[in-house]
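Participant: 3D, please:
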Amino acid sequence: MINLLKHKDRDQLTEWIGAECYFQLLYKITRDGASGQKFHKLCDNKGPTVTVFYNTDNNVYGGYLFESWHQSKTWSKDENSFLFQLYQRGKWKAKKFPSIVDQGNNFWGSIDHGPWFYDLHSFHQSVEKTSGFYVLDGSDFFRGDRYDMEGKNAQTIANNHNNVVDLEVYLVKGTLDRPWRDPPQWNSQFYSEIKSLISTYGPFEGAQTSASNILLIGQSGSGKSSFVNTINTIFKGKISSRACTGSRFNNQSLTKNFMRYIIRDSAENKNLKFRICDTLGIDTNQTLSSKWMNDKDLGYMLDGNLPNQYTFNLNSFASEHVKGFVKNPTLQERTHVVCFVIDASNIGSITKGITDKLQQIKENVADRGIPHLIILTKIDLLCELVDHDASNAFVSEKIEMAVNQAAAIMKVPRNHVFPVKNYEKELHLQMNMNILALSALNQVLLFANDYLENQYQLQKESEHELNSKN
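Facilitator: From the prediction side, this is the model:
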């Protein structure tokens, strides 16, 4: 079921609460039923909550409670609580009604009642849905005994009735007390340092390759091409769209070719020593038996046989007759590190078929000794705090949970999962977004150098063995 509370509503509630927070749905009357027992089972002893009423006349109103809901059959006092109005007949009419100090208890807790403010009731025991709505208790609501209504009343807020099409209770959560991972420094000095570190990056010296090859693999719409654009944007100094982004109207991958992107540092007027390789997205409706690309093309891509701009054909595979096909690829052409790009906002909806496909690809990657990690995208859609400021990524419980899920899906350590907020709605560069993306890229390049160092060592051992035989 869809949560009815909009981003605009959440931003307004956050402003009224006076602290950065996000909202986790605990209870929804159309999903859980109008039952006091169900409400208390889902909402008791959780901490701060917001209760939102969706009136049949498109009036939206509710109350915030800092204290926890309980079922002790007593009235309690919460001076931090407030009532509010968001919409009047569908029009934005945001207004906060604060608790009147020293006026007495203002909320009730009982197993037989739903959320119950002194000046705004919900239901007693249970209520059945009738004619598409719930008739809730409208006695004396918005009367102004415990909350300063500033001239407003039940007529001006709710059209004098409390009949609702839905009612939602959200847990109001702030950031974690401690970051779940040591964060980078969110300041201009660190940004300059990490940007310079990547700008001066070079592949492992003994490998004799001019640039590291980074391969992106993931579902259609997961943010592979957007990651390319994000990195290019950072070094270009303005919003870039070199790689086409999004999905086709049939939700299939917009990217059909194998594309190598060379990133240029505009400030230094030079090409950077890595290439980001974009490729065909996995159809979101794929099962293991469905076509993505066959193992032969995957092998060619990993081994460096495929030419730049090669167009994948799901009904056939590449061969040495393809124009530009590299028959005997060297370390220069091979893939040096693979990034599995996963959409954090849909991570709970990844099907077994997609998981099996990703695991199958991972086996091909691992069999070649290629390091692999996860770029976790769209974290701003998962967590409002991150949408507001990317620096909240490592104190967000939602992002931590998504990192854990991604690691479990791909069976990799959690320190191989890197959250990123790609440029998507922004028109200007944001330092904290850049720091997050560059921190991930820096680790990607370190992994690429690990591979190149391993290949160098294998080459030296092979030469030593050959010399010893001679």
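
Participant: Only C-alpha atoms from now on, for both contacts and neighbour counts.
Facilitator: Noted.

Participant: In contact with the residue nearest the centre of the chain: list those residues for me.
Facilitator: The centre of the chain sits closest to I379, judged by Cα atoms, centre = their mean, with a distance of 2.1 Å. Applying Cα atoms under 8 Å, 6 or more residues apart in numbering, one finds that I379 lies in contact with D343, A344, S345, V386, D387, A393, I399, P419, V420, K421.

Participant: cutoff 10 Å now
Facilitator: 343-346, 385-387, 390, 393, 396, 398-399, 402, 419-422 (Cα atoms under 10 Å, 6 or more residues apart in numbering).

Participant: Now restrict those to buried residues only.
Facilitator: 343-345, 385-387, 390, 393, 396, 398-399, 402, 419-422 (16 or more other Cα atoms under 10 Å).

Participant: What about the residues you listed, which are in strands?
Facilitator: D343, P419 (DSSP state E).

Participant: Nearest to D11, out of the buried ones among the contacts of I379: which one, please.
Facilitator: Nearest to D11 among these: L385, at 10.1 Å, using Cα to Cα.

Participant: first to last residue in stretch 155-163, what's the distance?
Facilitator: 13 Å (Cα to Cα, to the nearest Å).

Participant: which helix of the chain spans the most residues?
Facilitator: In the chain, ranked by residue count with DSSP state H as the criterion, the top helix is helix 431-469.

Participant: which residue packs closest to D32, ignoring adjacent ones?
Facilitator: Distances taken as Cα to Cα, 6 or more residues apart in numbering place K38 nearest to D32, at 6.9 Å, with adjacent residues excluded.

Participant: Now do the SS call for that neighbour.
Facilitator: Here K38 is recorded as helix under DSSP: H, G, I helix; E, B strand; the rest coil.

Participant: Next, the structure of the following sequence, for comparison with the previous one:
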Amino acid sequence: MHICMLLSPFTAKRIAMGGKQSKAAPAAEPLIEEWRKIQWSQKKEVLQCVTDYQPHNKDVKQLRVLLYGSVGSGKSSFINSVESALRGTISRRAFADANSHKSSTIKHRTYKINREGPGTFYPFVFTDIMGIEGSETQGVRVEDVKLDMKGHIKDGYKFHPYSEISEDDQYYNMSPTLEDKVHVLVCVVDGKTSNILNDESERKMRQIRLAARDLGIPVLAVLTKIDEACPEVRSDVKNVYKSKYIKELMDKMSVGLGFPLNCIFPVKNYNSEMETNDDIDSLILSALKHIINSGENFVNQPTT
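Facilitator: You can find the predicted model right below:
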């Protein structure tokens, strides 16, 4: 039987360096009592709810969802996985590099998802940006993310780790409308790393979350690669809310990044699969439904 164990940063470092532990790491119980309920059998109902969605605010034709997170966290893969769950076929549209330690996304790019026939799209879009790195001279700059949330960055802008976008740049939007602005901010975190984030990446991500809070933008978090993090989830994705290890990872995210637990959604992105799977879809669609609900609340809130 596989055991999901939570390693301390010190223990993880010892293992990575080939050192021996003087004492075995404490083992967690493989499975615990289910601590969050999900209606696995109601995928069709959730899918229909998402499919039927239309923004109530006439000034917004589509909700804008901005994804941010560290390099390799699975932002692009999450976009592909959402499209796969909605369309019932594996999508590979957003480029995701499984081997690179640098961000595979260097430009500001927004993805629409085809709905039924040609030219018809779901009323929500996902914006992918350069990943966050633990250095001031690497990865996306926090100021660029803040400007993006306000709607100042147009699609096609190439991010520069050394400097943020300037107002005279051709991709700078001087007068953003409500539809140009970000309506939901989603933090994507790689669940397979024992330490999750280094201090500098965590600091940047908290800065972005707090900036969104000041703008009134709802912020949710997606914990990816849960199957790689815990063998019990790999064997059956429906064990996700019975896994003590996944629960501990989510608790760690909540403390480190400031997210309430009910704003964190563990998912398995499509990676090696050739066909979609109802259980994987259920987790993805559950996260998507909450993303949509949060965005809908934001665009309908009274302006001051």
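
Participant: Superposing both, give me the TM-score.
Facilitator: Overlay of the two chains. TM-score (TM-score structural alignment, normalised by the length of the second structure): 0.88; 295 aligned residues with a Cα RMSD of 2.6 Å.

Participant: re the thing from before, what lines up with the residue nearest to the centre of the first structure in the second structure?
Facilitator: Alignment note (TM-score structural alignment): I379 of the first structure maps to I226 of the second structure.

Participant: and L223 of the second structure, that one's in a helix?
Facilitator: No: read with three-state DSSP, L223 of the second structure is strand and lies in no helix.

Participant: Give the burial count for T156 of the first structure, as a bare number.
Facilitator: 14 (other Cα atoms under 10 Å).

Participant: Surely it is in contact with K95?
Facilitator: No: using Cα atoms under 10 Å, T156 of the first structure is not in contact with K95, being 11.8 Å away.

Participant: which residues are in contact with both of those two?
Facilitator: By Cα under 10 Å, 6+ apart, T156 of the first structure and K95 have these common neighbours: Q85.

Participant: re earlier: surely the residue nearest to D32 of the first structure touches S110?
Facilitator: No: contact between K38 of the first structure and S110 fails when scored by Cα under 10 Å: they sit 11.8 Å apart.

Participant: Who are the contact partners of F340 of the first structure?
Facilitator: F340 of the first structure touches 215-219, 222, 224, 358, 361-362, 372-376, 406, 410, 417, counting by Cα under 10 Å, 6+ apart.

Participant: Show me the subset of those that the second structure keeps too.
Facilitator: For those, the aligned pairs still in contact in the second structure (both residues aligned by TM-score structural alignment, their matches' Cα atoms under 10 Å) are 215-219, 222, 224, 358, 361-362, 372-376, 410, 417.

Participant: Which of those fall within helices?
Facilitator: Judged by DSSP H, helices contain the following of those: K224, L358, I361, K362, M410.

Participant: what residue of the second structure takes the place of the fourth one?
Facilitator: Taking TM-score structural alignment for the superposition, K362 of the first structure sits opposite R209 in the second structure.

Participant: Pull the contacting residues for the nearest residue to its match once chain neighbours are set aside.
Facilitator: Nearest non-adjacent residue to R209 of the second structure, counting by Cα to Cα, 6+ apart: V219, 6.8 Å away. Contacts for V219 of the second structure (Cα under 10 Å, 6+ apart) come out as 65-67, 183-187, 208-210, 212-213, 259, 263-264, 291, 294-295.

Participant: now those residues: which count as buried?
Facilitator: 65-67, 183-187, 208-210, 212, 259, 263-264, 291, 294-295.

Participant: Helix, strand, or coil at the equivalent of D155 of the second structure over in the first structure?
Facilitator: The alignment partner of D155 of the second structure in the first structure, by TM-score structural alignment, is N308. Per three-state DSSP, the secondary structure class of N308 of the first structure is coil.

Participant: How about the contacts made by N308 of the first structure?
Facilitator: Here N308 of the first structure is in contact with N257, F258, M259, R260, Y261, C277, G324, F325 (Cα under 10 Å, 6+ apart).

Participant: For W116 of the first structure, state which of those is nearest.
Facilitator: C277 (56.4 Å).

Participant: looking at it, that closest one is touching I262, isn't it?
Facilitator: Yes: in this structure, C277 of the first structure is within contact of I262 by Cα under 10 Å, at 8.9 Å.

Participant: out of the two, which sits in the busier spot?
Facilitator: Per other Cα under 10 Å, whichever of C277 of the first structure and I262 has more neighbours is C277, with 24 against 17.

Participant: what about the counterpart of that one in the second structure, which helix or strand?
Facilitator: C277 of the first structure maps onto T127 of the second structure when the alignment is built from TM-score structural alignment. Assigned by DSSP states H and E, T127 of the second structure falls within strand 124-128.

Participant: so that strand versus helix 278-299, what angle?
Facilitator: Inter-element angle recorded for strand 124-128 of the second structure and helix 278-299: 100 degrees (by axes from the mean of the first three to the mean of the last three Cα atoms, to 10 degrees).

Participant: what helices or strands is strand 124-128 of the second structure leaning on?
Facilitator: Strand 124-128 of the second structure sits against strand 63-69, helix 75-87, strand 109-111, strand 184-190, helix 278-299, with contacts defined as 3 or more Cα pairs under 10 Å, 6 or more residues apart in numbering; DSSP states H and E.

Participant: Looking at these, spot the one closest to K43 of the second structure.
Facilitator: Proximity to K43 of the second structure (Cα to Cα) singles out helix 278-299 among those, at 5.5 Å.

Participant: hey, where'd the strands end up in the stretch 51-200 of the first structure?
Facilitator: For the stretch 51-200 of the first structure, the strands defined by DSSP state E, counting those that start in this stretch cover 60-65, 72-76, 82-88, 91-98, 107-110, 116-117, 126-127, 134-135, 163-173.
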